[in-house]
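A.B. asks: What follows is a protein structure lacking sequence information:
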């Protein structure tokens, strides 16, 4: 029994597993809307991966990925969403590719491995069919195959001819043949089966790239015309002054509640700058990320490092002001799913700015920055997918309307 569990299924066994999975998926999905069936599919594929890949059961990282896939499947049972579905298939892909992947793979390399593995998985059925054909033929000529095929010509043609004659001569045979009703072929379902079988075969025979490109190091001085320690220091001074002007106006009119100039309403002031200021913060973060790199001459100067911290702090205040603008707009016009997502996105931008600053001050690697940002983005996406934002918005709007009505 132990040897059976450790044995890796061969091509014939995987073909049987593929056929069983195609039949299962046909019953779950063909003619049905995606819903509860997505969660059931996640559990079926997770169990199949554990059964088909003995190396996966000995791989800690792969088992964690399978556990995540099972959790995503459970979430899909309650409320299917696109984001959770994507997380499910990413976790399954990582689980099947993990046993052959190096242990130090980061998010950047894993993204390459998943993309290449998915592409190879789609082409895997054709590659295996070609390999099987070459193995069968070997160096032999194709003539023997035609010879074997030609042996069927006489019995088939002769049999059909005699059957036709007996049908014309015997009314009982004619009646029996006339009563036969063959099912009409469903072309769409056949295409569905073939496509599903092809994807499942790639899932059962995964193959990622042997190596992946490392993320850009992002250290040292940026060799670009006009980018020098002097220009970077001057740029930080100018940028800090401009951001101080914008943040000062926000503190004066948005945070303190001072009256706005004539002709400018609070709704106009809040709504006009909410998303543009987020774009400004992202641009500022890109400047710090690409121009002020760890190990460069400019960032080794204490004054420049203080100016960078001040610049990031001003950007965080800018993001907070954008969030406050959105909150003010929500109080005036109501809450929607899009506005909740916008607030979550603003929080993610703030986290990204903090991580960029930490990377610079603590001399972290680019892999660390990519991994931490991917984790933060995944948590935000998962949170906004699991929580019913429409219900939250409707509940908030109802309570807010009652409070306004009660005050009136």
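C.D. replies: Nice, I can see it. These numbers were taken from a predicted model, which means no experiment stands behind them.

A.B. asks: CA only for contacts and neighbour counts going forward, please
C.D. replies: Will do.

A.B. asks: any idea which helix or strand comes after the strand or helix carrying residue 17?
C.D. replies: Secondary structure from DSSP states H and E places residue 17 in helix 11-29. Counting by DSSP H and E, the next helix or strand C-terminal to helix 11-29 is helix 36-52.

A.B. asks: re the thing from before, how far does the helix holding residue 17 sit from its chain's centre?
C.D. replies: 25 Å (CA atoms, centre = their mean, to the nearest Å).

A.B. asks: ok, and for that helix, which residues are buried?
C.D. replies: The neighbour-count check on helix 11-29 (16 or more other CA atoms under 10 Å) flags 14-15, 17-19, 21-22, 25-26, 28 as buried.

A.B. asks: another structure for you, compare them:
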């Protein structure tokens, strides 16, 4: 239901009121964002209030854009944006921010497009719109200028249309009169002297620039550009016509048979030595076997997937051959087993050394590769088209990103490393502590609290790290702009700091290692 249907007023007046509402919402969101991020923190460094801004942004779109409420396909995108906004309200992060922007853009353009066709094309559309979005406010200012020239009354349209000319002309005349009128020149000189303070000048410039960027962003979502390239229908719509493959069955079958044999050799080796614990040949250690070649095996799995996609197109005569299908199913099954072996190698490497961001992301990536291989197999079995495969993989990827946005990597990494090395405190100091100090988030606090509560496993380095992590979180929670729900829960669960703790002080000039001493908490 539009504003024209709600209000018993003529359509031009309803349209004008609708435009005023959009201006008010965009300006209000820009001012709120400026207040929230006035400390200079980016969205990734802000607190739960960033989630409040995101949810209010979503509510503003629902108020001023009735198509979002009535279009069925937009409901799923709005739900995704809402979940991402809740993740930002719990604890802001890069993944939740990207998901929110993607689903928000999807919800805006789905009513114009009609349906969701292809995830890859939608990603390209939204990326293109992100580049040209600032033009939206410029086009509207140009339209206001044209409307203002024909406006008979001194109304909002004529005011907004004349605003750029008013500002530029006023600055020009002030500059001229400052030279001709000593009084005006003195007032301007005093203003320039006041702004000559580096802090005040930088603060004013930063606020103005941020307001311009924020207003442009919010306006581009409330009144998006209407470009044909953003709403064109995908070529993937409809059934994929039958195509001839690049090679016939006579060439594909020997290749698939050879690939199956080579993959079988690798998989049998992994089953015997990696999974079964068989004795390795003389001169080779388990570390040499398990910790090498993971990247090469993943590349082999990706090449296998590309081969199947390139040479066994849906609807081609080759893909209908039963022998070819059997060999493909066997090869994909072996490739999935190969990926699982790569994951086992990575887990062994983590157990031998420690868990890090890169290794955790590598495990997630391998799981997505395995899921993609299974989807390729299902596509061949059910004769699906390319759009289905892209959308299915995009759905898996978005689900994983959604789970990651509610997961704190620092907590996972710290807990794993501390639990695995709890039986060897010296190893913790030598290996884990150095890496745990690089975790700048507050997620490691509770694992550190649990570790320091066990006297047999605690150490001065662990106590010092807990002290610095908790004090940093307390300082962050004291600022309402940086306060987060997750941080408040962690501080409550951690409890007060002990009465005495080991803190790390700067090393002396003749020593490269930090010195540890005991000191009471101030």
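C.D. replies: Right, received. Where do you want to start? Every value quoted in this text rests on a predicted model; they were computed, and no experiment measured them.

A.B. asks: before we move on, back to that, now distance to residue 245 of structure 1 too, for the buried residues of helix 11-29 of structure 1, in a markdown table please.
C.D. replies: Formatted as a markdown table, the buried residues of helix 11-29 of structure 1 follow (distance: CA to CA, whole Å):
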| residue | distance to residue 245 of structure 1 |
| --- | --- |
| 14 | 66 |
| 15 | 67 |
| 17 | 66 |
| 18 | 64 |
| 19 | 66 |
| 21 | 62 |
| 22 | 63 |
| 25 | 60 |
| 26 | 62 |
| 28 | 59 |
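
A.B. asks: quick one: secondary structure of the counterpart of residue 277 of structure 2 in structure 1?
C.D. replies: Structural alignment (TM-score structural alignment) places residue 277 of structure 2 against residue 257 in structure 1. Put simply, residue 257 of structure 1 is coil when judged by DSSP: H, G, I helix; E, B strand; the rest coil.

A.B. asks: And for residue 257 of structure 1, the neighbour number?
C.D. replies: Residue 257 of structure 1: 11 surrounding residues under other CA atoms under 10 Å.

A.B. asks: For the counterpart of residue 71 of structure 1 in structure 2, give its distance to residue 402 of structure 2.
C.D. replies: With TM-score structural alignment as the criterion, residue 71 of structure 1 lines up with residue 83 in structure 2. Distance of residue 83 of structure 2 to residue 402 of structure 2, given as CA to CA, to the nearest Å: 8 Å.

A.B. asks: Kindly report the same for residue 178 of structure 2.
C.D. replies: From residue 178 of structure 2 to residue 402 of structure 2 the distance is 58 Å (CA to CA).

A.B. asks: average distance between the longest helix along structure 2 and structure 1?
C.D. replies: When structure 2 is parsed with DSSP state H, its longest helix is helix 322-352. For helix 322-352 of structure 2, the mean deviation from structure 1 after alignment is 0.9 Å (mean CA distance after the TM-score superposition for structure 1).

A.B. asks: quick check, distance from that helix to the centre of its chain.
C.D. replies: That offset, for helix 322-352 of structure 2, works out to 29 Å (CA atoms, centre = their mean).

A.B. asks: Buried residues, it. List them.
C.D. replies: 324-325, 327-350.

A.B. asks: ok so, going back, which single one of the buried residues of helix 11-29 of structure 1 is nearest to residue 295 of structure 1?
C.D. replies: If you rank these by distance to residue 295 of structure 1 using CA to CA, residue 14 comes first, at 51.8 Å.

A.B. asks: residue in structure 2 matching the closest one?
C.D. replies: Match for residue 14 of structure 1 (TM-score structural alignment): residue 22.

A.B. asks: Its match is in contact with residue 222, isn't it?
C.D. replies: Yes: Residue 22 of structure 2 is in contact with residue 222 according to CA atoms under 8 Å; the separation is 6.8 Å.
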